[in-house]
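[1] Structure, please.
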Amino acid sequence: HHAWLIFVFLVETWFHHIGQAGLELLTSGDPPASTS
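    Okay, the predicted model is just below:
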């Protein structure tokens, strides 16, 4: 059960980070390659 809880926690954290990155891309409107 502990392994399942850890898995769920990691998935939720991963989706949170992906969501944050997605919001930044949507708000910036520019591809990451253009910033470098």
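[2] When you work out contacts or count neighbours from here on, use the C-alpha atoms and nothing else.
    Fine.
[3] From Thr27, how far out is the most centrally placed residue in the chain?
    For the chain, the residue nearest the mean C-alpha position is Ile18 (1.5 Å; Cα atoms, centre = their mean). Look at Ile18 and Thr27: by Cα to Cα, to the nearest Å, they are 14 Å apart.
[4] before we go on, could you also do this sequence so I can check it against the first one:
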Amino acid sequence: SYGANVELIEIFEHTYKEMTPQLKEQYETHKAFLKESK
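    Just a heads-up that it's a prediction; the model follows:
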């Protein structure tokens, strides 16, 4: 459901702020990869 998705994204965004730069870089790479594969 859409609502649950938004909640997950909010949790993830909060977690993202706590991440190290290295993890952020990996996350951005992964996000880009997901966009490419769609």
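[5] returning to that earlier point: just say helix, strand or coil for the residue nearest to the centre of structure 1.
    Following DSSP: H, G, I helix; E, B strand; the rest coil, Ile18 of structure 1 is assigned to helix.
[6] roughly how far apart are it and His2 of structure 1?
    Distance, Ile18 of structure 1 to His2 of structure 1, using Cα to Cα: 24 Å.
[7] ditto for Val11 of structure 1
    14 Å.
[8] out of these two, which sits in the more crowded spot?
    Val11 (12 against 7; other Cα atoms under 10 Å).
[9] ranges for the helices of structure 1?
    Along structure 1, counting by DSSP state H, helices occupy 2-28.
[10] thinking again about what came up before, so what corresponds to the residue nearest to the centre of structure 1 in structure 2?
    In structure 2, the residue matched to Ile18 of structure 1 (TM-score structural alignment) is Phe33.
[11] Give me the mean deviation of stretch 21-33 of structure 2 from structure 1.
    Taken over the aligned residues, the distance from stretch 21-33 of structure 2 to structure 1 averages 0.3 Å (mean Cα distance after the TM-score superposition for structure 1).
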